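Q: 3D model of this:
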Amino acid sequence: MSVLVNKQSKIIVQGFTGTEGTFHATQMIEYGTQVVGGVTPGKGGQQHLDRPVFNTVADAVKQTGADVSIIFVPPAFASDAIIEAAEAGIGLIICITEGIPVQDMIKVKHYLTGTSSRLIGPNCPGVITADECKVGIMPGFIFKKGRIGIVSKSGTLTYEAADQVAKAGLGISTAIGIGGDPIIGTTTKEAVELFMNDDDTDAIVMIGEIGGSMEAEAARWVKENGTKPVVGFIAGQTAPPGRRMGHAGAIVGGADDTAAAKMKILRECGISVADSPADIGKTMAEIIAMKAAKNPAKI
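A: Now for the predicted structure:
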């Protein structure tokens, strides 16, 4: 079992023949991901990276049986690309594109509520199940196989957490970069739930940042429903109120949006909080060791 993607996942790339689509599709293929084709309107019938190109997602699904799509198209067209993938029956849609207008994402969010499709992103690094499937832009070599799940708003902190976990002698089951925009497809809580229900994940790293309430919602869910240990980190501890920091969603709008307030909530909900990203792996290793000491048969 794995979260969202695995060796059997069949991936198409929307924006396949563009510069970004080509580069990252190549990296995904080299990682061992089953990229079965791509979509570039007007170029259907061609071959690219030894894979077929289709004019529409519907054509690609019909011909390849694809169940995952990754989107590398300009912001002005990205919302239509997401909706097209959902209309074609794609179960998991991963949108890498950043800078999509909020109004467009409101339309997408409303449309997806009536479908069975799950959206990751936009403005995210994607999803990787270590040593099985990479659907995104993350450097695959950092993600060593193991039993720690990662959910993160930040791409670079996803990589840092994976590296810290590996250096602590552990590894990653799946890492989900949910994106840092104000409106995204999958929330922190929803991603944490996936890991709580995953038999191949023993513990979870949850990386958040200033702005919004997703971390607090996830923490309260963990307090009420969690069955696995969670290590949390909140980025933006020195951010001044009212200033956006990196991500469109990372802006302090009130007292509860600050890093300090979120860290307090996480601790109150039983989550082990790392004060620095450099402490994520060490904190997780300590928790796993304590768990092993209490329940050696389960580790």
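Q: CA only for contacts and neighbour counts going forward, please
A: Noted.
Q: so where do the strands sit in this structure?
A: 11-14, 35-39, 47-48, 51-54, 68-71, 92-95, 118-120, 126-129, 133-136, 145-152, 172-177, 203-209, 230-235, 272-273 (DSSP state E).
Q: Report the angle between the longest one and strand 203-209.
A: Which is strand 145-152. With axes from the mean of the first three to the mean of the last three Cα atoms, to 10 degrees defining the directions, strand 145-152 sits at 30 degrees from strand 203-209.
Q: quick one on the thing from earlier: wait, which of the strands of the chain is closest to residue 28?
A: Distance to residue 28, taken as Cα to Cα, is lowest for strand 133-136 among the strands of the chain, at 5.7 Å.
Q: Tell me who's in contact with the closest residue to residue 283 other than its chain neighbours.
A: Spatially, and ignoring its direct neighbours in sequence, residue 283 is nearest to residue 274 (6.8 Å; Cα to Cα, 6 or more residues apart in numbering). Residue 274 makes contact with 231-233, 280, 283, according to Cα atoms under 8 Å, 6 or more residues apart in numbering.
Q: Please provide the structure for the following sequence as well, for comparison with the first:
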Amino acid sequence: MAILVDDGTRLLVQGITGREGAFHTGRMLESGTNVVAGVTPGKGGQDYEGVPVFDTVAGAVEATGANASVIFVPPPFAADAIFESLDSGMSTVCCITEGIPVHDMMRVADYIGTKDATLIGPNCPGVLSPGKANVSIMPRDIFSPGKVGVVSRSGTLTYQIVNELTQRGIGQSTAVGIGGDPIIGTNFIEILGKFEEDPETDCVVMIGEIGGNAEQLAADYVRSEMKTPVVAYIAGFTAPEGKTMGHAGAIVSGGESTAEAKSEALRSAGIRAATNPSEVAELVAEALGG
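A: This next block holds a predicted model:
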């Protein structure tokens, strides 16, 4: 199995005719993903690589039965694109867009709870279930089908760790990049819960960052709710206090937001916490009994 996206995913691309949308639509099609529609207002009736383009998400869903969307819409309009997908009944919405104003995401955060949907992102690499569906900007060639789930705040660290897992012969069930902004649609706990319920995920890798307390909350959840083993890595061991490092949500204010403090909280919950990215694959093999 997989979580969020699989071979039943019928994908709609918002912003399909833009540079990023067009490029990554081609890559998702090459992955075998069932891309059934694109949306760009004012360009309905066109097509891209055989994918029909519509003016609205509602029109695209009615015509194609799309059940998931990926958003490549410029920041000023991205929140409205999220609302449009949520209102059209999408089960999974991945917002790749970076730089959405925080006050726009506050409106989205208030609204998402009224819908039976999962929003991944914004400012994220998306979701990829190897061999089933690629709803992301992730490089598919580094993935292999298997039974290790991956959830991460960092895109590039996801790629590195997935590549090392694959090189070690350890495949993945689904990789989820939740995004690194202060306000995102889905947190670690929600994704960990989905992996816990997936009978074909035997281990989970959690990749965190400095800033906030999301990893500590996840550690408490793992300790009380999960039987599936979890391996973690926290980026930012050498980050100076008061500096934003890469992501808007990755800022060390001291105390519990440091990589050291987060790693210690994870270990206290029985989670294997790596001290560098390359150690993750070794700890996963150990957790799987290999």
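Q: The residue mapped onto the residue nearest to residue 283 of structure 1 from structure 2 and residue 281 of structure 2: what is the separation?
A: Aligning on TM-score structural alignment places residue 274 of structure 1 opposite residue 274 in structure 2. Per Cα to Cα, to the nearest Å, residue 274 of structure 2 is found 9 Å from residue 281 of structure 2.
Q: Please report the number of neighbouring residues for residue 273 of structure 1.
A: 22 (other Cα atoms under 10 Å).
Q: what's the answer for residue 290 of structure 2, then?
A: Residue 290 of structure 2 has 9 neighbours, counted by other Cα under 10 Å.
Q: again with residue 107 of structure 2
A: Per other Cα under 10 Å, the neighbour tally for residue 107 of structure 2 reads 13.
Q: check contacts around the residue nearest to residue 171 of structure 2 when sequence neighbours are not counted.
A: Nearest residue to residue 171 of structure 2, sequence neighbours excluded (Cα to Cα, 6+ apart): residue 146, at 3.6 Å. Residue 146 of structure 2 sits next to 170-173 when contact means Cα under 8 Å, 6+ apart.
Q: Give me the buried subset of those residues.
A: Buried by 16 or more other Cα atoms under 10 Å: 170-173, out of the contacts of residue 146 of structure 2.
Q: Rebuild those as JSON lines, extending it with distance to residue 72 of structure 2.
A: Putting those into JSON lines (distance: Cα to Cα, whole Å) gives the following:
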{"residue": "170", "distance to residue 72 of structure 2": "31"}
{"residue": "171", "distance to residue 72 of structure 2": "28"}
{"residue": "172", "distance to residue 72 of structure 2": "25"}
{"residue": "173", "distance to residue 72 of structure 2": "25"}
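Q: quick one: which of the residues you listed is nearest residue 108 of structure 2?
A: Distance to residue 108 of structure 2 across these (Cα to Cα) is lowest for residue 173, with 28.6 Å.
Q: does the closest one really touch residue 6, like I thought?
A: No - counting by Cα atoms under 8 Å, residue 173 of structure 2 does not reach residue 6; the two are 9.9 Å apart.
Q: so what's in contact with those two at the same time?
A: Residues within reach of residue 173 of structure 2 and of residue 6 at once, by Cα under 8 Å, 6+ apart, are residue 129.
Q: Run through the residues that contact the residue located most distally from the centre of structure 2.
A: What lies farthest from the middle of structure 2 is residue 45; by Cα atoms, centre = their mean that is 30.8 Å. Contact partners of residue 45 of structure 2, counting by Cα under 8 Å, 6+ apart, are 52-54.
Q: Would you map the helices across the stretch 1-150 of structure 2?
A: Along the stretch 1-150 of structure 2, counting by DSSP state H, counting those that start in this stretch, helices occupy 19-30, 57-64, 75-87, 102-112.
Q: I meant to write the stretch 151-290 of structure 2 there.
A: Using DSSP H, counting those that start in this stretch, helices in the stretch 151-290 of structure 2 cover 155-167, 188-197, 214-225, 259-268, 279-287.
Q: With mean neighbour count and distance to residue 117 of structure 2 as extra columns, can I get those in a markdown table?
A: Below are the helices of the stretch 151-290 of structure 2 laid out as a markdown table (neighbours: other Cα atoms under 10 Å; distance: least, Cα to Cα, whole Å):
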| stretch | mean neighbour count | distance to residue 117 of structure 2 |
| --- | --- | --- |
| helix 155-167 | 19 | 22 |
| helix 188-197 | 19 | 12 |
| helix 214-225 | 18 | 21 |
| helix 259-268 | 20 | 29 |
| helix 279-287 | 18 | 30 |
